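> Provided below are the primary sequence and the corresponding predicted coordinates.
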Amino acid sequence: MGDISGSLEGKCVVITGGGTGIGRATAHRFAAEGAQVLVTGRTAARLEEAAAAYPSISAFAADGAAADGPERIVEAAVRRLGRIDVLVNNAAITRPAALGTIDRRTAEEQIATNLLAPLFLAQAALPHLASARGTIVNVSSNPPSYGWPDNSVYGSTKVALDFLTATWAVELAPKGVRVVSVAPGITATPVMAHAGFTREQIAALGEGLTERIPLGRIAQPGEIAWWIVNVARPEAGYLTGTVVRVDGGLSVAAGQRT
């Protein structure tokens, strides 16, 4: 899928978790190609920094996991953009813990942010997406076919998100709405820092994970953003219900890189 000049001109895009990492890179790429973008998340300062790069990006601080969060985000999007062509469910948190040490409140926070927020945001945005014959892009992660120690809650929410993609693709096809998952592998984002890990701990984790990736390196946020933007293009109009894995071969590797 190459870049198609002008195909995103005037499209209106909502991106959750748009202040840092993959969300920020995705917002910048959409804006660079002529789209109007609303970035949303919990931290106003990060959102404003992301929005400062392009006049076509605006920021709206809101917690998508709050009971009124999805409706507030949709209202802000329609007020500022006028419509919703693309919804990117990108916001997520991880709080690693092995079974036996999982805190209920922390687990509930992950489920609310990673799974319930995308569900109810898509539901709130559905009338606008249907009117636009738009696209939902769910940013997921790991496949369901292997275990991920210390990440039973986070991993389960991401597998569930892919199930929502498949289900919604069937439900929403008659409305002209496409639904696609983009599933990044290990990517250089602040998510582990936000989980409380030190720089040294993150570096050690990265070294161990890199050994398992066939391509031998961690992804950059812009590499994931490229796929999110491209699956949302009108030219990708026959793509729905699938999971696009962008993980350097991690999900198909039988052990360590040779």
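Received it, and whenever you're ready, just let me know what you need.

> alpha carbons only for contacts and neighbour counts from here, please
Fine.

> run a quick neighbour tally on residue 53.
Number of residues near residue 53 (other Cα atoms under 10 Å) recorded here: 14.

> try residue 194
Neighbours of residue 194 using other Cα under 10 Å come to 12.

> please tell me how far it sits from residue 35.
Separation of residue 194 from residue 35 (Cα to Cα, to the nearest Å) stands at 29 Å.

> same question for residue 252.
In terms of Cα to Cα, residue 252 sits 34 Å off from residue 35.

> so for these two, which sits in the more crowded spot?
Neighbour totals were compared for residue 252 and residue 35, and residue 35 leads with 23 against 11 (other Cα under 10 Å).

> my read: that one touches residue 11, true?
Yes - with contact defined as Cα atoms under 8 Å, residue 35 reaches residue 11; the gap is 4.8 Å.

> contacts only, for residue 131.
Applying Cα atoms under 8 Å, 6 or more residues apart in numbering to residue 131 gives no contacts.

> repeat that for residue 122.
87, 136.

> what residues sit buried inside the helix or strand where it lies?
Using DSSP states H and E, residue 122 maps to helix 117-132. By neighbour count on 16 or more other Cα atoms under 10 Å, the buried set for helix 117-132 is 117-122, 124-126, 128-130, 132.

> and that helix, how far from the chain's centre?
Relative to its chain's centre, helix 117-132 lies at 15 Å (Cα atoms, centre = their mean, to the nearest Å).

> want to compare, so here's the second one:
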Amino acid sequence: MTKKDEWQGKVAIVTGGSSGIGQATASALADLGANVLITGRNADNLSDVAALSDNIETLQMDSANAKSGEQIVDAAMSRWGRIDLVVNNSGAGQPAPIDAYDADIIANTSAVNITAPSVLVKAARAALSEQSGSIVNIGTAVSRNAAPMLSHYGATKAALEHLTQSWAIELAEEGIRVNAIAPGPVKTGALTGMMGLSEEMAEQIEAQETAQVPLGRRGGTADIVPWILRLGSPENEWMTGQILTIDGGWSLRA
């Protein structure tokens, strides 16, 4: 079986699929013949990604919405009648020192990074079980070490890794595999997008992080997406509960 045959006609959900790792994952899956539902908050960005392939459908959705899981699954099932892969890629996090902590921002970060994947897994469980499907959660290598200024982002992504392993045990009897990827510094636009930094500040942080990577460069989506496909593939049917750090060695020195 070729890799294209492996994904032909399968159905994947990719949250946060309108940019960065999510967009690249959706495009790769669509190119391999999968039908992909992507979610995101920006309608224009979603439309731009959908224009890349007839296999990509969109759903404008804020992952912080408590009903997001049900609505995403309903959209995929009504369109294709099955779900083979869920990629929990949406993320939230804003840099802040302790004196600037804001309860609403912390709550939103928790809602996107912890609650949203949880309600989506709950909603998709039955459909995934029918296909012996897979879940791939996107964490962060930031959680490997202390994260001043990014403490809630790192903490909530660490919580997602714990959920990954807990779900792996709970869902194993249904043939559903659950794994996670923890990317290091990847050029995705997240610093100016999700984290709301200025272009100047983002450039400074990118240069600092690049200097810290033992392999000498920031990552790209091409460094991450193949591993998402591998973890999501039924070829790896005996791999579950694992968190794979892909960061050029960055977390070893941070």
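Yep, that arrived. Quantities reported herein were computed from a predicted structural model and do not represent experimental measurements.

> what about the helix holding residue 122 of the first structure, how far off from the second structure?
Here helix 117-132 of the first structure, set against the second structure after superposition, deviates by a mean of 0.8 Å using mean Cα distance after the TM-score superposition for the first structure.

> how about the strands of the stretch 101-250 of the first structure, start to end?
135-139, 178-184, 243-246 (DSSP state E, counting those that start in this stretch).

> quick one: closest of the ones you listed to residue 232 of the first structure.
Of all those, strand 135-139 sits nearest to residue 232 of the first structure, with 6.1 Å by Cα to Cα.

> check the fit of the closest one onto the second structure and give the mean distance.
Following superposition, strand 135-139 of the first structure is found to deviate from the second structure by 0.3 Å on average (mean Cα distance after the TM-score superposition for the first structure).

> and the lengthiest helix in the first structure, which stretch of the second structure?
What stands out as the longest helix in the first structure, according to DSSP state H, is helix 152-172. On the second structure, the counterpart of helix 152-172 of the first structure by TM-score structural alignment is residues 151-171.

> buried ones in that stretch?
Residues 151-161, 163-165, 167-169, 171 are the ones in stretch 151-171 of the second structure that count as buried (16+ other Cα under 10 Å).

> repeat for stretch 218-233 of the second structure
Within stretch 218-233 of the second structure, the residues scored as buried using 16+ other Cα under 10 Å are 218-221, 223-225, 227-229, 231-233.

> what residue in the second structure is the furthest from its centre?
Residue farthest from the centre of the second structure, counting by Cα atoms, centre = their mean, is residue 99 at 29.5 Å.

> who's in contact with the closest residue to residue 66 of the second structure other than its chain neighbours?
Among residues not flanking residue 66 of the second structure along the chain, residue 116 sits closest, at 7.1 Å (Cα to Cα, 6 or more residues apart in numbering). The contact partners of residue 116 of the second structure, taken as Cα under 8 Å, 6+ apart, are 63-66, 68-69.

> from the centroid of the second structure, which residue is nearest?
Note on the second structure: the residue nearest the mean C-alpha position is residue 89, at 1.6 Å, using Cα atoms, centre = their mean.

> and the buried residues of stretch 218-233 of the second structure, which is closest to residue 204 of the second structure?
Once Cα to Cα is applied, the member of those that ends up nearest residue 204 of the second structure is residue 218, at 13.1 Å.

> is it correct that residue 60 of the second structure is in contact with residue 44?
No - judged on Cα under 8 Å, residue 60 of the second structure makes no contact with residue 44 at a distance of 9.7 Å.

> looking at the two, which one has more neighbours?
Neighbour totals were compared for residue 60 of the second structure and residue 44, and residue 60 leads with 18 against 12 (other Cα under 10 Å).

> the spatially closest residue to residue 81 of the first structure that is not a sequence neighbour and residue 213 of the first structure, how far apart?
With sequence-adjacent residues excluded and distances taken as Cα to Cα, 6+ apart, residue 81 of the first structure is closest to residue 12, at 6.1 Å. Counting by Cα to Cα, the gap from residue 12 of the first structure to residue 213 of the first structure is 35 Å.

> higher neighbour count, these two?
A count of neighbours by other Cα under 10 Å puts residue 12 above the other of residue 12 of the first structure and residue 213, at 26 against 23.

> what lines up with the more buried one in the second structure?
When the second structure is aligned by TM-score structural alignment, residue 12 of the first structure is paired with residue 11.

> can you map out the helices along the stretch 1-150 of the first structure?
Listed in chain order, the helices of the stretch 1-150 of the first structure (DSSP state H, counting those that start in this stretch) span 21-32, 44-51, 69-81, 104-111, 117-132.
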